[in-house]
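Asks: Got a predicted structure plus its sequence, pasted below:
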Amino acid sequence: MTTIAPEAGGAASTGGPRRTTRRGRGVMSSAGLCLAVGVAAVLFLVPFYVLVRNALSTDAEITGEDWTLFPTDVRWGNVTEPFDDPTVDFAQALENSLVVGVLHTVGTLLVCSPAGYGLARIPYRHADKVFYAVLFTLMVPTAVTFVPGFVLVSSLGWIDSYRGLIVPGLFSGFTCFLFRQYFLGFPKELEEAARVDGLGHWGAYWRVVVPNSLNFFAAIATITFVNGWNSFLWPLVVGQDPSAWTVQVALSSYMTNQTVNYHLIFMATAISLLPLLLVFLFLQRWLVQGIAQTGIKG
C-alpha cells in the first residue's frame, strides 16, 4: 500500500503538467491563428484604405513624395465630381452596368442550370460526349472567339445595345460544369417522389430541385454578377457610343495620353465598388455554402 501511493501520486502529478502543456499549446495555436487572420484582414483592407484615401485627396497629394495616412485637406466635393463631369455620363454607365449585370445573371442561370441538370440527371446516349464538349469550351482562349463573336453581333445589328452586351455571354461552360457537379450530389429521393406524383424531368426540376437549391443558385448568381459587372473588353468593343458604356469603360476614359485625373479615377472606382460590396454583404453566407456544395472543394 505504501509503495502504490507514491506511484499514483506520481501519475497524478505527471498528468497535471501534460494537461497544462496541451492547454498551453491550444492557446498558442489559437493565438497564432488569430494573428494570421488579423494580418490577412489588414492586407485585404489596405487597398480599400488607399482607394478611399486617394479618392478624398487632391492630385498633388496623391502624386506627392510625402505620404500621409489621411488627406491633409479632405475633399468631400470629390464625391459628386464623377456625376458632374460633362465628358462622361457616369450615372448612365452605372445604370448600364446594373442592367447588364442583372440580366446577364438571370439569363446565365436560366440557360446553364437546366443544361447542368440535364447532364447530371437525364440519361441519354451521347451524354458523356456532350459533357466533354462543354469541358472543351473551357480550354478555348477567349481571344479565339472574340473576333467571330463581334462579327456575328455586328451582323445582327446589336452594336450599342443591351442584346450585344448580354446575349453572347449567357452560356458559360464553367457555370454549366458547376451546376452539373451540384446536381450529381442532389438527393435522388426527392426527384423520385416527384415522379411518383406524375412529374417529369422538367417538372421535377422546377418544382423540387430549384426550390431546394436556392443557396447554390444565390452563390452562382453572386459570382456571375461580379463577372458581368467587371467585364471590360467586350463592352469596350460592343458599346462604341458613350451612351452604351458600362462603368468599367467609363473608368478607362478618365485616363488619356494627355491627362490623368487621379482623384477622379479613385473616386469613381470607389463608387463603382459599392454595388459589389452590397452584393457580398448580403450574399456572402450563400456564396461560401454554394461553393462548398459544388463537389470540387479540396
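Replies: Sure, I can see it.

Asks: switch to C-alpha atoms for all contacts and neighbour counts from now on
Replies: Will do.

Asks: hey, where'd the helices end up in the chain?
Replies: Along the chain, counting by DSSP state H, helices occupy 4-55, 59-63, 81-84, 90-121, 127-137, 142-155, 162-166, 173-184, 188-196, 201-204, 214-230, 233-238, 247-252, 262-292.

Asks: what's the closest of the ones you listed to D73?
Replies: Taking CA to CA as the criterion, D73 comes closest to helix 59-63 out of the helices of the chain, the separation being 9.2 Å.

Asks: Which strands or helices does that closest one pack on?
Replies: With contacts taken as 3 or more CA pairs under 8 Å, 6 or more residues apart in numbering; DSSP states H and E, helix 59-63 sits against helix 262-292.

Asks: So what angle separates the directions of the helix it packs on and helix 4-55?
Replies: Calculated by axes from the mean of the first three to the mean of the last three CA atoms, to 10 degrees, helix 262-292 forms an angle of 140 degrees with helix 4-55.

Asks: Can I get the helices of the chain in CSV including mean neighbour count and distance to F70?
Replies: Converted to CSV, the helices of the chain look like this (neighbours: other CA atoms under 10 Å; distance: least, CA to CA, whole Å):
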stretch, mean neighbour count, distance to F70
helix 4-55, 12, 6
helix 59-63, 14, 10
helix 81-84, 16, 20
helix 90-121, 20, 27
helix 127-137, 13, 48
helix 142-155, 12, 42
helix 162-166, 21, 40
helix 173-184, 21, 42
helix 188-196, 14, 57
helix 201-204, 15, 57
helix 214-230, 20, 28
helix 233-238, 18, 34
helix 247-252, 22, 24
helix 262-292, 17, 14
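
Asks: For R75, find the nearest of those helices.
Replies: The nearest among those, by CA to CA, is helix 4-55 at 8.3 Å.

Asks: still on that earlier bit, I'd like the helices of the chain as a markdown table, with distance to T72 appended.
Replies: Putting the helices of the chain into a markdown table (distance: least, CA to CA, whole Å) gives the following:
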| stretch | distance to T72 |
| --- | --- |
| helix 4-55 | 10 |
| helix 59-63 | 8 |
| helix 81-84 | 19 |
| helix 90-121 | 28 |
| helix 127-137 | 52 |
| helix 142-155 | 45 |
| helix 162-166 | 42 |
| helix 173-184 | 47 |
| helix 188-196 | 63 |
| helix 201-204 | 62 |
| helix 214-230 | 32 |
| helix 233-238 | 37 |
| helix 247-252 | 26 |
| helix 262-292 | 14 |
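
Asks: ok, second structure coming up, stack it against the first:
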Amino acid sequence: MAVGERTTGTLEPIGFSQSIAGRIGTVLRWIALFIAVVLFLLPFYLILRNALSSEADITAPDWTLFPAHLQWGNLRQLFADTEVPIARALYNSAVVGILGTAGQLLLASMAGYGLARIPYKHADKIFYAIVATLMIPGAVTFIPSFIVVSSLGWVSSLRGLIIPTLFSGFAAFLFRQYFLGFPRELEEAARVDGAGYFGVFWRIVVPNSLPFFAAIAAITFIANWNSFLWPLVIGQDSSSWTIQVAMSTFVTAQTINIHELFMAVAVSILPLILIFAFLQRYLIQGVTQSGIKD
C-alpha cells in the first residue's frame, strides 16, 4: 500500500500539470483563431463601412466604427451613374465567368481524361508540352493573343473576352492527374456494356467526379471574375467592360469617386461570397476525396 500511495501521490501532480497545459493550449488556439477571424473579416468591414459612407465620412480625420447616417442611397447612385454602366459590367462579368468556366471544364476535363486513359504513343509528349506552357509568362503570349483577336474582329466583344481563355493547361493538368487515380473497375464495367471512351466519360466518370468538378469550377469562376488586364485591353468600349474594368474608372487622374468605388466593390464580391457559400462543401471534398461515392 505504501508503494501504491507513493505512486498515486507522484501521479496526481503530473496529471494536474498536464490538464493545465491542455487548457492553456486550448485557450491559445482559440485566441489565434479569433485573431485570424478578425484579420480575415477586417477588409470586408472596411468595404461595407465605406460603401455606406459619404465622401466626407471616408476622408474624415476622426475614425468612427460606422457613420452616423448610413448612405443607402450610394447603391442607387452607383447604378444610376451614366458614365460607368455597372449593371452592364456585372452582366458581362457573369457571362464571361459562367461561359468561361463551363468551357474550361469541358475542354480541360476531356483533355485530361484523354491523356490519362486513351492509349496513344505520343500522349506523354503532349502532356509534357502542356506542362511546358505553364512555364511561359502570360506577358509573352499577351500581344500575339491580342493580334489574333483583333484580326478576327473580336475587340470590344464578349467573344474576345471568353474564347481565348477557354482552354487552361493548368486545369487540364489537374484533371489528368485526378483521372489517373480514378478507379478503372467502374470504367471497365461500362465498357462491358458496350460504352466507348466518350460514353464512359459522360456516364461514369463525370457523375462520380462532381466534387472535383465543382472545386475546379469555383476556382475558375473566381479567376475569370477577377480578371482585369485582358478585359481592360479587349473591352475598349464601355458596353464590353467587365466589373473589374468598370471599377477602375472610379479612380482616374482627374477624379476619385471613393464612395461609389467601395459600393461597387461590395456589389462585385457578393457573387463570389455566394459561390463560396454554396460550393465550400464540394471544395473540401474535391481536395480530400476521390469523388467516388460509396
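Replies: Arrived safely. A quick note: this is a predicted structure, and the numbers were derived from the prediction, not measured.

Asks: if we can go back for a sec, and of the helices of the first structure, who's closest to V74 of the first structure?
Replies: helix 4-55 (8.8 Å).

Asks: helices or strands up against the closest one?
Replies: Against helix 4-55 of the first structure (3+ CA pairs under 8 Å, 6+ apart) you get helix 262-292.

Asks: so the helix it packs on matches what in the second structure?
Replies: Using TM-score structural alignment, helix 262-292 of the first structure corresponds to residues 258-288 of the second structure.

Asks: what do you get for stretch 176-192 of the first structure?
Replies: Counting by TM-score structural alignment, stretch 176-192 of the first structure corresponds to 172-188 in the second structure.

Asks: Endpoint to endpoint, the matching stretch covers what distance?
Replies: 23 Å (CA to CA, to the nearest Å).

Asks: Comparing the match of helix 262-292 of the first structure with the first structure, how large is the average distance?
Replies: Aligned to the first structure and superposed, stretch 258-288 of the second structure gives a mean residue distance of 0.9 Å (mean CA distance after the TM-score superposition for the first structure).

Asks: contacting residues around the nearest residue to T165 of the second structure once chain neighbours are set aside?
Replies: In this structure, T165 of the second structure finds its nearest non-sequential neighbour in G100, 6.8 Å apart by CA to CA, 6 or more residues apart in numbering. G100 of the second structure makes contact with I162, I163, T165, L166, F221, N224, according to CA atoms under 8 Å, 6 or more residues apart in numbering.

Asks: next one: I243 of the second structure
Replies: I86, A89, L90, N92, S93, S268.

Asks: Try it again at 7 Å.
Replies: I86, A89, L90, S93, S268 (CA atoms under 7 Å, 6 or more residues apart in numbering).

Asks: The first one -> the first structure?
Replies: When you say that, I think you mean I86 of the second structure. By TM-score structural alignment, I86 of the second structure lines up with F90.

Asks: Just give the nearest non-adjacent residue to that match, would you?
Replies: F83 (5.6 Å).

Asks: How about the contacts made by the one you found?
Replies: F83 of the first structure touches D89, F90, A91, counting by CA under 7 Å, 6+ apart.

Asks: what do you get if the cut-off is 10 Å, keeping everything else the same?
Replies: The contact partners of F83 of the first structure, taken as CA atoms under 10 Å, 6 or more residues apart in numbering, are D89, F90, A91, Q92, A268.

Asks: for G196 of the second structure, same thing?
Replies: Taking CA under 10 Å, 6+ apart as the test, what G196 of the second structure contacts is E187, A190.

Asks: follow-up on the earlier one: what's the residue nearest to T165 of the second structure aligned with over in the first structure?
Replies: Match for G100 of the second structure (TM-score structural alignment): H104.

Asks: Give me the distance between its match and W286 of the first structure.
Replies: Taking CA to CA, one finds H104 of the first structure at 19 Å from W286 of the first structure.

Asks: same question, T87 of the first structure
Replies: 40 Å.

Asks: same check, this time on I159 of the first structure
Replies: For I159 of the first structure, the distance to W286 of the first structure - CA to CA - is 36 Å.

Asks: what's the answer for W67 of the first structure, then?
Replies: In terms of CA to CA, W67 of the first structure sits 40 Å off from W286 of the first structure.

Asks: Repeat that for V46 of the first structure.
Replies: V46 of the first structure is 26 Å from W286 of the first structure, by CA to CA.

Asks: With G157 of the first structure instead?
Replies: G157 of the first structure is 39 Å from W286 of the first structure, by CA to CA.

Asks: Next: D85 of the first structure.
Replies: Counting by CA to CA - D85 of the first structure and W286 of the first structure are separated by 38 Å.

Asks: and of the contacts of I243 of the second structure, the nearest to V192 of the second structure?
Replies: S93 (44.3 Å).

Asks: Without its sequence neighbours, what residue ends up closest to that closest one?
Replies: Per CA to CA, 6+ apart, closest to S93 of the second structure is T242, 5.0 Å.

Asks: give the contact list for the one you found.
Replies: T242 of the second structure sits in contact with 85-96, 158, 161, 225-228, 231-232, 235, where contact means CA under 10 Å, 6+ apart.

Asks: Map it onto the first structure.
Replies: Using TM-score structural alignment, T242 of the second structure lines up with T246 in the first structure.

Asks: Then R159 of the second structure?
Replies: Per TM-score structural alignment, R159 of the second structure is aligned with R163.

Asks: Just confirm its match contacts V153, I think it does.
Replies: Yes - contact criterion CA atoms under 10 Å: R163 of the first structure and V153 qualify, at 8.7 Å.

Asks: Can you pull the residues that touch both of the two?
Replies: V238.

Asks: Just want to check the distance between the aligned residue in the second structure for G203 of the first structure and Y113 of the second structure.
Replies: Residue pairing (TM-score structural alignment): G203 of the first structure is matched to G199 of the second structure. Distance, G199 of the second structure to Y113 of the second structure, using CA to CA: 12 Å.

Asks: joint contacts of these two?
Replies: With CA under 10 Å, 6+ apart, G199 of the second structure and Y113 have common neighbours V205.
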